[in-house]
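**Q** need a structure here:
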Amino acid sequence: MHSSGLPGRGGSVLIFLILLMVAPVVGAQKLPDFTGIVEEHGPSVVNISTTQKTPAEGTGRVPPQFEGTPFEDFFKRFFGEQGPQPERETQSLGSGVIISADGYIVTNAHVVKNASEIVVQLTDRRQMEAELVGRDATIDIALLKVDADNLPTAQMGDPEEVSVGEWVVAIGSPFGFENSVTAGIVSAKGRSLPSDNYTNFIQTDVAVNPGNSGGPLFNLDGEVVGINAQIYSKSGGFMGLSFAIPIDVAMDAVDQIKEHGEVRRGWLGVYIQDVSSDLAESFGMDKPTGALVARVIEGGPADKAGLQSGDVVIAVDGEEIRTAGDLPPKIGQLKPGSEATLTVVREGEERRISVTVGARDERQMAADEETGPSKVLGMQVRPVPADIRKELGLPADRGVQVTEVVGGAAASAGVRKGDVILKLANRAVTGPKQLAELVEGLPSGRVTPMLVRRGEGALFLPIQIP
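**A** Got it, this is the predicted structure:
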């Protein structure tokens, strides 16, 4: 008899066995089962293969490895200047998601950039040639159309309902492995990236690799909450950071492409930067918040409304602007011609300024980018100032100057503030926008030479394309 009231040895063993059997069941219930999502919604995901025609590398009779070296003049002198460059065909892979039974498909703009042929393959192995309805490179969304009916479609979700820490699933074709399924959690929301001013991404730790681009990101209800678009990597492969375009942002672009053939978004006409602690103190602010106006484009909406360099935008129509990355998406989603109220801090005092939102003109923006700062490869660059151009003896259409190195590929390669970039991948650099286009046209993960002028000398730096 056990006077203590505790179970005997036999009872203890029985309790232990019960706990041993229950524990795995309890643990298993905490892990989601993705099989239902894959079976029901997987057929709406397609594999996209494209063919592009691009100029052959090199400059005619000068071998690429000798461009930018003292031997370049030798080859030009004895073999003549460059001639017409032949085109070469390249293939690339991506993913997409069917959004309507009559054949509309959403993917990334970079998946179909410069494509001369687009072929879509369904999970049932059917292949169809697709037409490019329209693309918006600014937020990296493209709309395709195939001639078919009764196609399996995906259901759209609400990214606002997505919570940090919840499970999500990606389906796509990484490295061409069709209908691959990966899962993870939402790591952060509203994440802005230096290369994308108009998108606040959903950050996840879902394994995303080249070929996943344009594929859907599902929540556990089987709803598409994002379009997988980018990874952050030093190796060219997945390193735990992937980014998806919120599906409401993507679908807004799709609706505008269908209606107008292009995407029309609001434009303010300012260059902005984050507010550091020191800047906040100098502006008489209690904390570092908002978007600091570094430059107002003459004749733009902000200029007409009276916005000034040094103003800090802390709210738009009453919605808080915490960082510089919050402002472009907020303005971009406003219709051109609509009125917006900006709350700004000027000389330590809050003011409200009414502004008529302008239309983002891609041609005008391209011109502005050639005269203003631009971010690429983890660095900020600008056209070479006239005095430095004269000092270095550079022609008017050659080179960009590095004004800031913020990290990423540029920092890893050893790029320094003040460097003048003359060539990338053996091609002359003529301006910030053209440099960004060169980078976008290079294969991801490739290590390519960058020729920079540093002081009196010049050197090549190996830089990896992210």
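**Q** please make it C-alpha for all contacts and neighbour counts, starting now.
**A** OK.
**Q** can you show me the helices along the stretch 51-200 of the chain?
**A** 71-79 (DSSP state H, counting those that start in this stretch).
**Q** quick one: the strands in it?
**A** Using DSSP state E, counting those that start in this stretch, the strands of the stretch 51-200 of the chain run over 87-98, 104-107, 115-121, 127-129, 131-136, 141-145, 155-156, 167-172, 180-193, 196-204.
**Q** please identify which of the ones you listed is closest to Met285.
**A** Counting by C-alpha to C-alpha, Met285 lies closest to strand 180-193 out of the strands of the stretch 51-200 of the chain; the figure is 23.3 Å.
**Q** for that closest one, what is the distance to the chain centroid?
**A** 13 Å (C-alpha atoms, centre = their mean, to the nearest Å).
**Q** what of stretch 8-28?
**A** 50 Å.
**Q** of all the strands of the stretch 51-200 of the chain, which lies closest to Gln29?
**A** Closest to Gln29 of the strands of the stretch 51-200 of the chain, according to C-alpha to C-alpha: strand 167-172, at 13.8 Å.
**Q** can you tell me how far the nearest residue to Gln121 once chain neighbours are set aside is from Ala244?
**A** Spatial nearest neighbour of Gln121, chain neighbours left out: Gln127 (4.4 Å); criterion: C-alpha to C-alpha, 6 or more residues apart in numbering. Distance, Gln127 to Ala244, by C-alpha to C-alpha, to the nearest Å: 26 Å.
**Q** the more surrounded of these two?
**A** Ala244 (27 against 15; other C-alpha atoms under 10 Å).
**Q** tell me which element the residue nearest to that one when sequence neighbours are not counted falls in.
**A** Nearest residue to Ala244, sequence neighbours excluded (C-alpha to C-alpha, 6+ apart): Asn228, at 4.1 Å. Assigned by DSSP states H and E, Asn228 belongs to strand 223-231.
**Q** let's see this one next, to set against the first:
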Amino acid sequence: MYLKMKVKHLGFAMLAWIALVMSSAVSAASLPDFTELVEESAPAVVNISTVQAEKPQDSAAFGGRDMDEIPEMFRHFFRNLPEFNSQPRRAPESLGSGFIISEDGYILTNNHVVKGAEKVLVRLNDRRELEAEIVGTDARSDVALLKIDAQDLPVVSIGKTRDLKVGEWVLAIGSPFGFDHTVTAGIVSAKERALANETYVPFIQTDVAINPGNSGGPLFNLDGEVVGINSQIYTRSGGFMGLSFAIPIDVAMDVADQLKQQGHVSRGWLGVIIQEVNRDLAESFGLAKPAGALVAKVLPDSPAQSAGVLEGDVIISFDGRPITLSSDLPHMVGRVKPGAEVEMTVMRGGEQEKLNVVVGLLPEGEPDLGIETVQEPASMDLLGLTVEPLTDAHREKWNVRSGVIVVGVAEGAGANAGVVSGDVITMLNGKQIQTVEQFAEVVADLPTDRSVPMRIVRRGSPLFIPLKLSE
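**A** Purely as a prediction, here's the structure:
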């Protein structure tokens, strides 16, 4: 009996062990094998090092003295200081990665990898080092195109970013901290991610480990196709924290083609300053949900002005594509060929309107907005705001044409909405503000049952805020 129970327990243990082994095998089988991908793609990934322009020595702290001018008995105190080091100083260097896109030596990398470089060296997978020519760079997309004098080089396969799905596996190859051909893997965390000060790139967000030196290297999908250029990380420590961002390869290839053909990049331009639509603003504009790009300013002589776009319009679609976040609009417009006509839909007064706009060429700087003059007395309004007419100095300083300036804020609806002294109120409840008297009239007619939009210019930046009177 004891023997039978022992055999029975052994049988259960054996079954449990087999189940565990099978479960582990199934889990292992579900994980991707990157070995073949790396073997095929790694030869086309390169290490990039640059020699930056050397800054002149500054020995002003020592009165600009040379070593020979220091008394001999004190010279040993200064010999190891850079200002007095007799050895020539080596020019600073930077490291990055890149990848070959043509057999005759064209290479893609980041603009910030080669920015300010006097000399760019490319080290190939076979250990050859070749000096590269910078064909062109584009700071707005952070893409640079290089060319080395070589033939029959291994090249990467170019994929399509639009086919990329959130959650799928991706792999990076680069040279973090100078360690050549380091491979890291992860998944796509998000697509079309907007970053601060990066208006024209809808970034791919991943959790692939990226560190200094990975910049400019390729991001591959499981088919071995490049879907992005690793460019940035979000970090509080200076090292990788699980958030990395890559430039979509279709954006990068478009930039590369333009750099190769014309030496610079041409982008579409609409001529509006936009802001995000939050819940309160959505209510004030009669929107069912917070979505779209709110037009805070229409630049004069711009494609938007010619198309009839008004300040206070909410752009909800462009060229047939919906605008969910305001950050969606700039990169959509930027990729349209200047001169092309595009249809867009705006919400105006609670109704949808379709406008046709001929997209312009993005200028280097904003055009002059012009200045007008209006003079009137100060006034305290029902919002608890003391306002005055604009002076010519106000218009020139804040680049506004009309409105009233807030010189005092008391307790009330204005303060609750976040208005502060120095704000210039240019529009309220859909009406342009020209004079102090007109502003008072508009305030007197404001509804008390809902929020209304107020457009202000704060230190030169236009902004819509929701305003609601107390009942």
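**Q** related to what we said a few turns ago, could you export the strands of the stretch 51-200 of the first structure as a markdown table, including distance to Val439 of the first structure?
**A** Output for these, formatted as a markdown table (distance: least, C-alpha to C-alpha, whole Å):
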| stretch | distance to Val439 of the first structure |
| --- | --- |
| strand 87-98 | 16 |
| strand 104-107 | 20 |
| strand 115-121 | 17 |
| strand 127-129 | 28 |
| strand 131-136 | 18 |
| strand 141-145 | 18 |
| strand 155-156 | 32 |
| strand 167-172 | 24 |
| strand 180-193 | 16 |
| strand 196-204 | 14 |
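**Q** for Gly60 of the first structure, find the nearest of the ones you listed.
**A** Taking these one by one with C-alpha to C-alpha, strand 87-98 is closest: 12.2 Å.
**Q** now do the closest one: which elements does it pack against?
**A** strand 45-55, strand 104-107, strand 167-172 (3 or more C-alpha pairs under 8 Å, 6 or more residues apart in numbering; DSSP states H and E).
**Q** give me the contact list for that strand.
**A** Strand 87-98 of the first structure has contacts (C-alpha atoms under 8 Å, 6 or more residues apart in numbering) with 44-56, 104-108, 111, 151-154, 172-176, 210-216.
**Q** give me the buried entries from those residues.
**A** 44-52, 104-108, 111, 151-154, 172-174, 176, 210-216 (16 or more other C-alpha atoms under 10 Å).
**Q** what's the counterpart of the residue nearest to Ala244 of the first structure in the second structure?
**A** By TM-score structural alignment, Asn228 of the first structure lines up with Asn230 in the second structure.
**Q** surely that match touches Gly217?
**A** Yes - contact criterion C-alpha atoms under 8 Å: Asn230 of the second structure and Gly217 qualify, at 5.5 Å.
**Q** joint contacts of the two?
**A** Here Asn230 of the second structure and Gly217 share the contacting residues Ala172, scored by C-alpha under 8 Å, 6+ apart.
**Q** pull up the aligned stretch in the first structure for stretch 436-446 of the second structure.
**A** Counting by TM-score structural alignment, stretch 436-446 of the second structure sits on no residues of the first structure.
**Q** for stretch 280-299 of the second structure, that is, sorry about that
**A** Against the first structure, the aligned range for stretch 280-299 of the second structure is residues 278-297 (TM-score structural alignment).
**Q** repeat for stretch 345-361 of the second structure
**A** Under TM-score structural alignment, the match for stretch 345-361 of the second structure is residues 343-359.
**Q** go through that stretch and flag the buried ones.
**A** Buried residues in stretch 343-359 of the first structure (16+ other C-alpha under 10 Å): 343-346, 348, 353-359.
**Q** max pairwise distance over the residues you listed: which two?
**A** Once C-alpha to C-alpha is applied, these give Gly348 and Ala359 as the farthest pair, at 30.7 Å.
**Q** one step back: go through the strands of the stretch 51-200 of the first structure and name the closest to Ser276 of the first structure.
**A** Closest approach to Ser276 of the first structure among the strands of the stretch 51-200 of the first structure is made by strand 180-193 (16.7 Å; C-alpha to C-alpha).
**Q** Gln305 of the second structure: how many residues sit nearby?
**A** Neighbours of Gln305 of the second structure using other C-alpha under 10 Å come to 17.
**Q** measure it to Leu243 of the second structure for me?
**A** Separation of Gln305 of the second structure from Leu243 of the second structure (C-alpha to C-alpha): 39 Å.
**Q** tell me which element Gln258 of the second structure falls in.
**A** For Gln258 of the second structure, the host element (DSSP H and E) is helix 249-262.
**Q** the first structure: matching residues for the next helix or strand after that helix?
**A** Using DSSP H and E, the helix or strand that follows helix 249-262 of the second structure towards the C-terminus is strand 268-269. Strand 268-269 of the second structure lines up with residues 266-267 of the first structure when matched by TM-score structural alignment.
**Q** likewise for stretch 162-178 of the second structure?
**A** Counting by TM-score structural alignment, stretch 162-178 of the second structure lines up with residues 160-176 of the first structure.
**Q** buried residues in the matching stretch?
**A** In stretch 160-176 of the first structure, counting by 16+ other C-alpha under 10 Å, buried: 162, 167-174, 176.
**Q** and which of those is nearest Pro383 of the first structure?
**A** Nearest member of those to Pro383 of the first structure, counting by C-alpha to C-alpha, is Pro174, at 37.2 Å.
**Q** pull the contacting residues for that closest one.
**A** Counting by C-alpha under 8 Å, 6+ apart, Pro174 of the first structure has contacts 94, 180, 208-212.
**Q** over in the second structure, see which of those residues survive.
**A** Retained in the second structure by both residues aligned by TM-score structural alignment, their matches' C-alpha atoms under 8 Å are the following of the contacts of Pro174 of the first structure: 94, 180, 208-212.
**Q** nearest to Pro449 of the first structure, of the residues you listed?
**A** Pro449 of the first structure has its nearest neighbour among these in Pro210, at 21.9 Å by C-alpha to C-alpha.
**Q** let's verify the counterpart of the closest one in the second structure: helix, strand, or coil?
**A** Superposed on the second structure with TM-score structural alignment, Pro210 of the first structure falls opposite Pro212. Local secondary structure at Pro212 of the second structure is given as coil here, using DSSP: H, G, I helix; E, B strand; the rest coil.
**Q** so for the second structure, the centremost residue is which one?
**A** Glu198 (2.3 Å; C-alpha atoms, centre = their mean).
**Q** Lys329 of the first structure belongs to a strand?
**A** If you look again at residue 329 of the first structure, you'll see it is Pro, not Lys. No - under three-state DSSP, Pro329 of the first structure falls outside any strand and is assigned helix.
**Q** residues touching the corresponding residue of the second structure for it, list them.
**A** Pro329 of the first structure maps onto His331 in the second structure, with residues paired by TM-score structural alignment. By C-alpha under 8 Å, 6+ apart, the contact set of His331 of the second structure is 199-202.
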